[in-house]
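Enquirer: quick one: sequence plus predicted model below, questions after.
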Amino acid sequence: RPAPALSRAAMEANTSLWHSYLGVILSRERQRMEHFQRAEDILLTLLESVHARDPRFLVDYARNLEAFEFSLCASEDAVTLEVPLRVDGDTLRVLARRRGDSPEQGGHAAELSTCCLELCSPGADLEDWTGAVDGMEHCLLPGKILQHLKELLVSAIVRCQRLFLLQPGDISAENLREDAMELSLLIRGSWKPIRFDIVPVVRRQQEPLQLRRRQSDRGFPAGSLRRATEEVHFVPASPLCWRSSTHLPLLKLLRGVDSLQGPRLDSLRLLDQLREQDWGGQAGTGTLTFQHLKMVLLWSTELFPSPEDWQDLEGSVYRLLVILLRCLATQHLPHFLNPEENLFQGMAPDLASLYPKVESFAWDPQRFLRFHFGLHGFSGSCQADTKTRALLQLPSKDGFCWDTAYFDILLSQFQVFRIQDSARRSAASQLLARIRQETPQQS
């Protein structure tokens, strides 16, 4: 279903529409950041009080990555804030456990296998946080640490209010739950409170990860992957076990993308606004999250490493779109650092209804690039294009459907390829010929 060729005047009007939509998004960013910083100041005041009561909980003032991520979001989603523990992670013995050894709790899927952290040289100042697990006597128990941190947070709120360091209504602790693997606080930064999910973390140096299918920093600034993954962060997975968190490594990679030329992050901003306004459910809440789109951007950075791919806003958005459509059609979004993990696992019914909305935008973005208030959600027709969907649902034999040439074919389908590299054009043509030969009924 190729779109009609656009005249020069129509192309200029189309470009203006994309940038006008982005301009409205960017115009609100400064105010959002001011709200975040006010909420962050309140939280740091609280954590300083916690540290004064128990110095084993450290205050990390370098929160620029969380602020950076918050500035990109269309909605005020929860902010994950890791509170480092004064524990020498390099002296711990790490005992990996199988995925089935302990139930996942707190709504988190295990990013890597869970593990136990044993103190090789038990210290007197950590005895109240340890216990026996699998025959080991001196293991750090996340459940004990979380309970202690929760008690300190509650007492710190009361203390700071008595000293007039906090005003009534600045903080709400009503979301603190006994069984959660993070401690949620609602903090007033503006008319709408911001939710901070506080997570204790044990830091440990590690060898650079041997990432599957990735031998270099393809598409990223040199050294980005090594710097992002040289330190492992263990966070609670259950009252007894820990898991390796990719929260900060992914944010470091996102910051690396920000240093590259082209409107890459603007593409993320624009798609996240569409997710919030048109692709979500009631009041913008839906299956697709900002975290999913962030993962799509990281994959697009690797799969489209050429600066030629990121010269204009429309083309940049479509780089993310073709990857997102492939993941929605196959109901499989691989984690960027752990590709064996499917971030769309168990979401099939919702993804099926979301796919035609996203494809409708890909075919006719002008219908979406406008702000509306009141009812959320796209209300137009969402009939999917059968030929496009057949191409998107091709089985991935030998990984050829997770390759630049395959996504170049999809870009050509939407008439946004515009690449002069003869080698890439040849690779896409050869792959298309192979697809037609192997699946003639879908050609």
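Expert: Yep, it's here. All of these numbers come straight from a predicted model, not from anything done at the bench.

Enquirer: for the rest of this, base every contact and every neighbour count on C-alpha atoms.
Expert: OK.

Enquirer: helices of the stretch 1-150 of the chain, start to end?
Expert: Under the criterion DSSP state H, counting those that start in this stretch, helices of the stretch 1-150 of the chain are mapped to 8-27, 29-53, 64-72, 142-162.

Enquirer: so the shortest one versus helix 8-27, what angle?
Expert: Taking axes from the mean of the first three to the mean of the last three C-alpha atoms, to 10 degrees, one finds that helix 64-72 is oriented at 130 degrees with respect to helix 8-27.

Enquirer: what packs against helix 64-72?
Expert: helix 29-53, strand 79-84, helix 247-258, helix 264-274 (3 or more C-alpha pairs under 8 Å, 6 or more residues apart in numbering; DSSP states H and E).

Enquirer: let's bring in a second one:
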Amino acid sequence: LPSPAAAGAARLPWVPPNASLWHSYLGVIVSRERQRMEHFQRAEDILLTLLESVHDREPRFLVDYARNLEALEFALCASEDAVTLEIPLRIDGDALRVLACQTRNSPARHPSELNTCCLEVCSPGTDLEDWTGVVDGMERGGGAGCLLPGKILQHLKELLVSAIVHCQRLFLLQPGDISAENLQEDAMELSLLIRGSWKSIRFDIVPVVRRQQEPLQLRRRQSDRGFPEGSLRKATEEAHFVPASPHCWRSSTHLPILKLLRGVDSLKGPRLDSLRLLDQLRDQDWGGQGGKGTLTFNHLKMVLLWSTELFPSPEDWQDLEGSVYRLLVILLRCLATQHLPHFLNPEENLFQGAGPDLASLYYKVESFAWDPQRFLRFHFGLHGFSGSWQADTETRALLQLPTKDASYWDTAYFDMLLSQFQVFRIQDNARLSAS
């Protein structure tokens, strides 16, 4: 697997004198990526050894060796967040019938329960009898039973524990390589701590049913605007169902979002570098205790994807500072309105229920936008942000304009915000007049 660190370093442009602080800050971030990749790959080797043993015992759990997307995400993220690892099941997803699921068992931590469903096994003799059962409250079906995530998770958990013991006996694993202490009875993922080098990485293992689907009817003006041609279609051509409760499944956008992120990386300009920089600020200055605040790396990924669509011109991504501000104006808008739409499911608000924390977070992000020099340095111990910043009332008023008019979620609107921060720098006459 090629190191994103080397690729990132190769992409760093010539540094003008007035931008040296931005690139010095980014350079330190990028310099850590090779070590993080080696850390990830060592832990990944241990996990694959374990999953191979699971597959030998139960061939219905497949081993997916293509982990490049997860590796890219881990390298980009500043904090040591858990790595989601979807384990594909050897099931013909296209032969399953998707039915509405209205059970009371869906966990509250999944706000997007609109996508909750049951997967009915219509054909008998499919070697899935031990994974199926009756689901109360399901949309009326009449088949052979539904695939139950709870049974699959329990089976996988038992196999993981057995595989750990087996691999240790054969000296395929060293003492301390894996900790199964976080395997929870009712969790919808199976967490393992795996030693990469001097510290461990948490892998959240999730069984997934894959199914071909019709192209998503994305609520866009142009579905591929700003992205490489066909990338949205390719990223969403396969539906992924993961456990939502012991009886129901939910649609997962984890891998489609990572595929879009990789597509963004193929475009010119410091797009992923902007994500790196803002995530470092999130972890170091904008988070709560230990960097664990309301704003997450997943939120910033969505901001980058919206930025890619709303600013489709290569001219928008010529320099690092301008690129960062394109993400900033969208992030500030979402914080001010307490609404961040999911890129693939715009009706889902990723900031739902986080109102009180978003208000304080807004001041931190705006203070960076007006005075980035205060933040573009590394420090240890106490957070660098002090709460003495006074928000700019004019900018706050622009950010909170009503959302009923779609023009307030358009390039011209964000161009106007960029002009507020004096980082517009676009020569397109149509966009100049629109803003």
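Expert: Okay, I see it. It should be emphasised that the depicted structure is a prediction, and the values quoted were computed from it without experimental measurement.

Enquirer: run a quick neighbour tally on the residue mapped onto F203 of the second structure from the first structure.
Expert: With TM-score structural alignment as the criterion, the equivalent of F203 of the second structure in the first structure is F196. When counting by other C-alpha atoms under 10 Å, one arrives at 21 neighbours for F196 of the first structure.

Enquirer: which residue is nearest the centroid of the first structure?
Expert: The centre of the first structure sits closest to Q291, judged by C-alpha atoms, centre = their mean, with a distance of 2.6 Å.

Enquirer: ok, that residue to L324 of the first structure distance?
Expert: In this structure, Q291 of the first structure and L324 of the first structure are 12 Å apart, going by C-alpha to C-alpha, to the nearest Å.

Enquirer: again, but for Q345 of the first structure
Expert: For Q345 of the first structure relative to L324 of the first structure (C-alpha to C-alpha), the value is 15 Å.

Enquirer: for L260 of the first structure, same thing?
Expert: With C-alpha to C-alpha as the criterion, L260 of the first structure and L324 of the first structure are 21 Å apart.

Enquirer: likewise for D101 of the first structure?
Expert: 33 Å.

Enquirer: who has more neighbours out of these two?
Expert: Neighbours per residue (other C-alpha under 10 Å) separate D101 of the first structure from L324, with L324 holding more: 24 against 12.

Enquirer: can I assume that one sits in a strand?
Expert: No - counting by DSSP: H, G, I helix; E, B strand; the rest coil, one finds L324 of the first structure to be helix, located in no strand.

Enquirer: now do Q41 of the second structure: how many residues are near it, please.
Expert: As a measure of burial, Q41 of the second structure has 17 neighbours, counting by other C-alpha under 10 Å.

Enquirer: that one pairs with which position in the first structure?
Expert: So Q41 of the second structure corresponds to Q37, using TM-score structural alignment.

Enquirer: repeat that for T236 of the second structure.
Expert: Checking TM-score structural alignment: T236 of the second structure goes with T229.

Enquirer: that match: how many residues sit nearby?
Expert: Neighbours of T229 of the first structure under the rule other C-alpha under 10 Å: 22.

Enquirer: same question for V264 of the second structure.
Expert: If we define neighbours as other C-alpha under 10 Å, then V264 of the second structure has 21 of them.

Enquirer: could you do S274 of the second structure as well?
Expert: By other C-alpha under 10 Å, neighbour count at S274 of the second structure equals 24.

Enquirer: is it in contact with S323, as I believe?
Expert: Yes - the pair S274 of the second structure and S323 passes the contact test of C-alpha atoms under 8 Å, sitting 6.2 Å apart.

Enquirer: residue in the second structure paired with H247 of the first structure?
Expert: Using TM-score structural alignment as the criterion, H247 of the first structure maps onto H254 of the second structure.

Enquirer: one more: R425 of the first structure?
Expert: Under the alignment (TM-score structural alignment), R425 of the first structure maps onto L432 of the second structure.

Enquirer: on the three-state scheme, that match is what?
Expert: Reducing the assignment to helix, strand or coil with three-state DSSP, the entry for L432 of the second structure is helix.

Enquirer: in stretch 101-120 of the first structure, which residues are buried?
Expert: E104, Q105, A110, E111, L112, S113, T114, C115, C116, L117, E118, L119 (16 or more other C-alpha atoms under 10 Å).

Enquirer: revised request: answer the last question for stretch 147-164 of the first structure.
Expert: Within stretch 147-164 of the first structure, judged by 16+ other C-alpha under 10 Å, the buried ones are Q147, L149, K150, L152, L153, A156, I157, C160.

Enquirer: counterpart of D94 of the second structure over in the first structure?
Expert: Aligning on TM-score structural alignment places D94 of the second structure opposite D90 in the first structure.

Enquirer: one more: F343 of the second structure?
Expert: So F343 of the second structure corresponds to F336, using TM-score structural alignment.

Enquirer: so how far is A109 of the first structure from that match?
Expert: In this view, F336 of the first structure and A109 of the first structure are 15 Å apart by C-alpha to C-alpha.

Enquirer: same check, this time on F378 of the first structure
Expert: When distance is defined by C-alpha to C-alpha, F378 of the first structure is 30 Å away from A109 of the first structure.

Enquirer: might one say that the match of T236 of the second structure is in contact with P249?
Expert: Yes - shown here, T229 of the first structure and P249 form a contact pair, counting by C-alpha under 8 Å, at 5.8 Å.

Enquirer: and F400 of the first structure, how many neighbours does it have?
Expert: Using other C-alpha under 10 Å, the number of residues around F400 of the first structure comes to 15.

Enquirer: what's the match for it in the second structure?
Expert: F400 of the first structure maps onto S407 in the second structure when the alignment is built from TM-score structural alignment.

Enquirer: what residues are up against C139 of the first structure?
Expert: Under the criterion of C-alpha atoms under 8 Å, 6 or more residues apart in numbering, the neighbours of C139 of the first structure are C116, L117, E118, L119, T130, G131, A132, V133.
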